[in-house]
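Asker: below are the sequence and a predicted model for it; my questions follow.
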Amino acid sequence: TGVASYLSEERDAAVPVDPEGAMIVACDPLDGSSNIGVNVSVGTIFSLLPASGGELQSGRSQLAAGFFVYGPQTTLLLTVGNGTASFRMDDDGGFRLLEELVTIPQTAREFAINASNRRHWPAPITRYVDGCLAGADGPRGKDFNMRWVASLVAETWRIISRGGVFLYPSDARKGYESGRLRLVYEAAPVAMLVEQAGGRATDGAADILDIVPQTLHQRVPLVFGAVEEVAAVADEYAAG
């Protein structure tokens, strides 16, 4: 099969497949599942890793990453380390190339965060969001719109297409102290796609792709999008 083992967000441990396989497949089989009942886009996130590196590798080791979005259209965002490409599924079930080298716009004025958790946020996130909400009269000197879909694949597709920044920080709630998204199955694949599209992905300060997971289900904060906006968040973290 070529696949040595299968890692899933829905399984506690790796599933052995072929001892001679050259790759490990990591997958979030149904991202955004809470949205199914309200007909909002959901998807499947995947990552390919070299089997020789074992199950706990940094995102820099990924051979490929991508995700499918199941919505009004079935679409695919894919990178093999040489740029990020977008595809749409046609009526015959095949995928048609939409854009060979997708580039994140660097000038968009949108940010995505669940503002209902504001009281739990760390100070750097609160300051960054307050700066955005202050608009043209605030420190950023421009107006922003806020988005939140609660589907990582939908948020990522929008940001890669239109620019802006996504924030899912750690916060003070029990179980959220280290963030909520899984490094192996969600953050690392998205980070590879974003970097290959000219953006940046961090945990607020450090690049996601440089983090070596300590467990298969390790959680991390995630901030990604246009370089300028991710840098603005990092500046707030540096300020303490």
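Answerer: Noted; the coordinates are in hand.
Asker: only C-alpha atoms from now on, for both contacts and neighbour counts.
Answerer: Will do.
Asker: helix/strand/coil for the residue nearest to the spatial centre of the chain?
Answerer: The chain has Val190 as the residue nearest its centroid, 3.4 Å off, counting by CA atoms, centre = their mean. Under the three-state scheme (DSSP: H, G, I helix; E, B strand; the rest coil), Val190 adopts helix.
Asker: dump the residue contacts of it.
Answerer: Applying CA atoms under 8 Å, 6 or more residues apart in numbering to Val190 gives the contacts Ala65, Gly66, Thr156.
Asker: hmm, try it at 10 Å
Answerer: Shown in contact with Val190 (CA atoms under 10 Å, 6 or more residues apart in numbering): 45-47, 59, 65-67, 77-78, 152-153, 156-157, 183-184, 196, 201, 208-209, 222, 224.
Asker: gap between it and Arg119?
Answerer: Distance of Val190 to Arg119, given as CA to CA, to the nearest Å: 27 Å.
Asker: can you check Thr74 too?
Answerer: From Thr74 to Arg119 the distance is 37 Å (CA to CA).
Asker: more neighbours, the two?
Answerer: When neighbours are counted by other CA atoms under 10 Å, Thr74 and Arg119 differ, and Thr74 comes out ahead with 16 against 12.
Asker: put this beside the first:
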Amino acid sequence: MKRLIPTLKGDGVSIEFIMLIRTVLAATKEIAFRVSQGELSGILGSTLDENIQGETQKKLDVLSNQLIKDMLLADDQVRAIASEEEDNVVVGTQGAPYIVAFDPLDGSSNIDINGQIGTIFTIYPARDDVPADSPLQFQQPGKNQLCAGYVLYGPATMLVMTTGGPTRCYTLDLTHGGFLLTQEELSVPTDTKEFAINMANSRFWADETTQYVNDLIQGEEGPLGKRYNMRWNAAMVGDIHRVLTRGGIFMYPNDNRDPKKPAKLRLLYEANPMAMLIENAGGKAYANKQRILDIMPDELHQRVPVQMGSANEVETCISYYD
């Protein structure tokens, strides 16, 4: 099996950029170790604080954010960072070529039940036309991403990443401490019979979403003509990994619970990197009628609806929206 660095070199990635990726992954290896220790490492349970999203922080959220933040700010390739757990942009090295955004621990509700969780990250070119500490650094469409990936902390620790070419899968070799290439190129099947959505929110959905999901669950006798199964991990990183591995459609649509927050998932930290991974594996990723990677952000913590996965199913889903 090929190691990470030779694989990236074969993809034409520069040494400087490889070193930045290694910085991100060094932090995730430390997180993976803490996760594997569970209660033994004292990182389970919640803090008394809320993050910028208004969500109660888990101890592992705080630890993961600090680990990634500290390592990236010590890397002289990083001009600025943005985290789902931070209010504002944090400045790194002035004049550095890259900016990095991350969700330090996706799926926090799964921490205390030993469920699937993961780290999502994305790297963009730094902007020379705005200050390093400006949120405008990150007001770039997702198609500008230079690298997107996630590390899934499951029975095995897995890295799924693209640097603009194929979406590749690596597995952490605990013996040698490095990521080994285990799937040369992930390919999302065009068609599917699986969908992932939080059905508990159904009473808050828009009519278009309700109609589509109703049609899904009618089975062979319904308008879509086949029987679907529902899967839901309560962690985007786990649900997208399943989609990348065997197909499906993942949805987190708009709802009307809170007029100030009609969507849940963050464009910068979640939707954009996952959309790049999905598209580079042959799938599609939309926010209702708009391709996610074409969206021009208007704020650091912007939220968007998400429909992504198997190409034909995503096309069917978005056809329900005006």
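Answerer: Okay, I see it. Owing to the predicted nature of the structure, the values given are computational and were not obtained by experimental measurement.
Asker: TM between them?
Answerer: The TM-score (TM-score structural alignment, normalised by the length of the first structure) is 0.97; 238 aligned residues with a CA RMSD of 1.1 Å.
Asker: quick one: buried ones out of the contacts of Val190 of the first structure?
Answerer: With burial judged by 16 or more other CA atoms under 10 Å, the buried subset of those is 45-47, 59, 65-67, 77-78, 152-153, 156-157, 183-184, 196, 201, 208-209, 222, 224.
Asker: would you confirm that Val89 of the second structure contacts Phe102?
Answerer: No: look at Val89 of the second structure against Phe102 with CA atoms under 10 Å: they stay out of range, at 11.6 Å.
Asker: list residues touching both of the two?
Answerer: Contacts common to Val89 of the second structure and Phe102, judged by CA under 10 Å, 6+ apart, are Ile81, Ala82, Ser83.
Asker: would CSV of the residues you listed with secondary structure be doable?
Answerer: Below are those laid out as CSV (three-state DSSP):
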residue, secondary structure
Ile81, strand
Ala82, strand
Ser83, strand
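Asker: which among the residues you listed gets closest to Leu8 of the second structure?
Answerer: Ile81 (22.8 Å; CA to CA).
Asker: show me what the closest one lines up with in the first structure.
Answerer: Superposed on the first structure with TM-score structural alignment, Ile81 of the second structure falls opposite Tyr6.
Asker: the counterpart of Ala112 of the first structure in the second structure and Met308 of the second structure, how far apart?
Answerer: Applying TM-score structural alignment, one finds that Ala112 of the first structure aligns to Ala196 in the second structure. To Met308 of the second structure, Ala196 of the second structure is 10 Å away according to CA to CA.
Asker: ok, now Asp128 of the second structure?
Answerer: Asp128 of the second structure is 32 Å from Met308 of the second structure, by CA to CA.
Asker: go on, Val24 of the second structure?
Answerer: Val24 of the second structure is 25 Å from Met308 of the second structure, where distance means CA to CA.
Asker: quick one: secondary structure of Val24 of the second structure?
Answerer: Taking three-state DSSP, the label given to Val24 of the second structure is helix.
Asker: check contacts around it.
Answerer: Val24 of the second structure neighbours (CA under 10 Å, 6+ apart): Leu67, Ile68, Lys69, Met71, Leu72, Asp75, Val100, Phe102, Thr119, Phe121, Thr122.
Asker: same deal with Leu20 of the second structure?
Answerer: Per CA under 10 Å, 6+ apart, neighbours of Leu20 of the second structure: Ala26, Met71, Leu72, Asp75, Asp76, Gln77, Val78, Tyr98, Val100, Ile123.
Asker: report the two of those residues separated the most.
Answerer: Ala26 and Tyr98 (17.6 Å).
Asker: who has more neighbours, the two?
Answerer: A count of neighbours by other CA under 10 Å puts Tyr98 above the other of Ala26 of the second structure and Tyr98, at 22 against 18.
Asker: which one in the first structure is aligned with that one?
Answerer: Alignment note: Tyr98 of the second structure maps to Met23 in the first structure; criterion TM-score structural alignment.
Asker: and if you look at Arg34 of the second structure?
Answerer: So, by TM-score structural alignment, Arg34 of the second structure is left unmatched.
Asker: surely Arg34 of the second structure is within a helix?
Answerer: Yes: judged by three-state DSSP, Arg34 of the second structure forms part of a helix.
Asker: what number of residues are in the vicinity of it?
Answerer: Close neighbours of Arg34 of the second structure, defined as other CA under 10 Å, add up to 19.
Asker: doesn't Leu63 make contact with it?
Answerer: Yes: with contact defined as CA under 10 Å, Arg34 of the second structure reaches Leu63; the gap is 9.4 Å.
Asker: what about the counterpart of Lys143 of the second structure in the first structure, which SS state?
Answerer: The criterion is TM-score structural alignment: under it, Lys143 of the second structure has Arg60 as its aligned partner in the first structure. At Arg60 of the first structure, secondary structure determined by three-state DSSP is helix.
Asker: contact partners for Arg60 of the first structure?
Answerer: Contacts of Arg60 of the first structure (CA under 10 Å, 6+ apart): Leu49, Gly81, Ala188, Pro189, Ala191, Met192, Ile208, Leu209, Asp210, Ile211, Val212.
Asker: repeat for Ala285 of the second structure
Answerer: Contacts for Ala285 of the second structure (CA under 10 Å, 6+ apart) come out as 249-251, 271-272, 274-279, 291-293, 306-311, 314-315.
Asker: switch the cut-off to 7 Å
Answerer: Contacts for Ala285 of the second structure (CA atoms under 7 Å, 6 or more residues apart in numbering) come out as Ala275, Ile278, Glu279, Arg291, Ile292, Gln307, Met308, Gly309.
Asker: doesn't it lie inside a strand?
Answerer: Yes: applying three-state DSSP, one finds Ala285 of the second structure inside a strand.
Asker: so how far is Pro166 of the second structure from it?
Answerer: 16 Å.
Asker: for Ile18 of the second structure, same thing?
Answerer: Distance from Ile18 of the second structure to Pro166 of the second structure, counting by CA to CA: 16 Å.
Asker: Trp232 of the second structure: neighbour count?
Answerer: That count, for Trp232 of the second structure with other CA under 10 Å as the rule, works out to 14.
Asker: ditto for Ser64 of the second structure
Answerer: Ser64 of the second structure, neighbours per other CA under 10 Å, totals 22.
Asker: Three-state assignment for it, please.
Answerer: At Ser64 of the second structure the chain is in helix, as set by three-state DSSP.
Asker: same deal with Thr190 of the second structure?
Answerer: Relying on three-state DSSP, one would call Thr190 of the second structure coil.
Asker: how much space between it and Leu244 of the second structure?
Answerer: Counting by CA to CA - Thr190 of the second structure and Leu244 of the second structure are separated by 11 Å.
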